[in-house]
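1. Build me a structure from this.
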Amino acid sequence: MDLQILPLAVTMMAGPQIVAAVILVTTPRPVRVSLAFLLGVAIATTAGVTITLGIFALLGQVVAPGSPSERGSAGTVVQLVLVALLVFAAVKAYVRRETAEPPKWLGSLMEAGAWKAFTVGLLVILVMPSDIVVMLTVGASLEQHGGGVAAALPFIGLTVLIAALPLLVYLLAGERGRRAMPRVREWLTSHSWVVTIATCLLFIVLILT
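-> The predicted structure follows:
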């Protein structure tokens, strides 16, 4: 796999995805629901990459992104469109920051059981537009380099590891970490616009580099 794809794993969990992971470690059964969430993330990421790889394998050179150095290549056009959309989303989030509220489904996670956490883990990957774009990028890269799903395992593993960071902090940081997580949850949910802007800027940097 092209190592330049690996940083995109950060984008996979940036936004409501990581907020959901933080919320789950503040529930009455943090370990159980967090592990269910991670299982959902792992399955969804693997399935998404497999599907996108299959799409590009079927379409072949019809949708080949082309070399970034080729002026006017399809890949360059897609990159420019994505950057423009992300800039628009970041500006929109900043302008509406005073009235910004986190998605209502995030609040419902405080009462989540293992099944709901698992379902959320699936959906935060499979229905998030940014994650769909990332998985399409990974699928295209795998097809270009002649790699199969096995070649995407580092990307999938890094995505799951990032999703597991709140749980790892909860388990390894002791009582101090456990006391800190509710404060982190409250800050993230009350500053959702900051998370959105940071996600957009991160994605822009990864695209352009």
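
2. hey, let's count contacts and neighbours off CA atoms from now on
-> OK.

3. and residue 127, how many residues sit next to it?
-> 11 (other CA atoms under 10 Å).

4. Looking at this structure, which helix is longest?
-> helix 30-59 (DSSP state H).

5. Only the buried residues of that helix, if you could.
-> 30-31, 33-57 (16 or more other CA atoms under 10 Å).

6. And this one, please, so the two structures can be compared:
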Amino acid sequence: MISGPQIISSIFLSTSERWRANSTAYVFGSTLSISLVVVVAYLLGNSVGGSGGGLLGASARQLLYVVVLVLLLYAAVETYRKRTVSEPPEWMGELTSAEPQFSFRLGFLLLGFFPTNIITSISVGTYLAANGAPVTDAAGFVLLTLFILALPLLGVFVLGERAETVLPEIRDWMNDNSWIISEAVIALFIVLTLQNLFG
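-> This is a model prediction of the structure:
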């Protein structure tokens, strides 16, 4: 959820001119979009084939798992295919002078609707629906994602001026290696989906 432009944007914003307001707006926008996608996926999964109350029962749950598995495999292939593209997008250069409104929109769109993120959030929502779990069980996933996303901001609070040298080094490492982290997370979701499909 946070590897790639997501965490890199967080690092840029935490070293921007209005770092407190920008980072807070970015995390808040992310909170809304991740929660929205998970809840919508959960509701759709519940109405189609969720445990107990679904319209189509067990066969629809199996179909739901297959759809999620296909989406995850697509995300894994796309992440691997684009692993050598390490140049950050041009809009990242504007983050050092960003306004909180821009940071909020960026967090909302980047965390909620970035292709691999939307697939991950849909996987979480449909997984909970298919297993008859309450949507509130997604809180751990959302909170952990947001905590990691807020680490650059927390780093500025803890490290002070030293963050100006440490965070760019972390940003460069993440930019070069984010595909590995993404693949590991996608692989975890693939394993969970296969367990549900065949378990």
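
7. hmm, back to that, over which residues of structure 2 does the longest helix of structure 1 lie when aligned?
-> Aligned using TM-score structural alignment, helix 30-59 of structure 1 spans residues 19-48 in structure 2.

8. How many residues are close by residue 72 of structure 2?
-> If we define neighbours as other CA under 10 Å, then residue 72 of structure 2 has 23 of them.

9. Aligned against structure 1, show me the partner of it.
-> Under the alignment (TM-score structural alignment), residue 72 of structure 2 maps onto residue 82 of structure 1.

10. can you pull out the helices in structure 1?
-> For structure 1, the helices defined by DSSP H cover 8-13, 16-24, 30-59, 74-95, 104-107, 114-126, 129-144, 153-172, 174-190, 192-208.

11. Including distance to residue 66 of structure 1, could those go into JSON lines?
-> As requested, the helices of structure 1 are exported to JSON lines (distance: least, CA to CA, whole Å):
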{"stretch": "helix 8-13", "distance to residue 66 of structure 1": "19"}
{"stretch": "helix 16-24", "distance to residue 66 of structure 1": "31"}
{"stretch": "helix 30-59", "distance to residue 66 of structure 1": "13"}
{"stretch": "helix 74-95", "distance to residue 66 of structure 1": "6"}
{"stretch": "helix 104-107", "distance to residue 66 of structure 1": "39"}
{"stretch": "helix 114-126", "distance to residue 66 of structure 1": "26"}
{"stretch": "helix 129-144", "distance to residue 66 of structure 1": "9"}
{"stretch": "helix 153-172", "distance to residue 66 of structure 1": "22"}
{"stretch": "helix 174-190", "distance to residue 66 of structure 1": "38"}
{"stretch": "helix 192-208", "distance to residue 66 of structure 1": "15"}
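
12. Can you say which of those helices is nearest to residue 65 of structure 1?
-> Evaluated over those, closeness to residue 65 of structure 1 peaks at helix 74-95, with 4.1 Å, by CA to CA.

13. can you state the direction angle for that closest one and helix 129-144?
-> 160 degrees (axes from the mean of the first three to the mean of the last three CA atoms, to 10 degrees).

14. For helix 74-95 of structure 1, buried residues please.
-> 75, 76, 79, 82, 83, 86, 87, 89, 90, 93.

15. what angle separates that helix from helix 192-208?
-> Note on geometry: by the same axes, to 10 degrees, helix 74-95 of structure 1 and helix 192-208 are set 160 degrees apart in direction.
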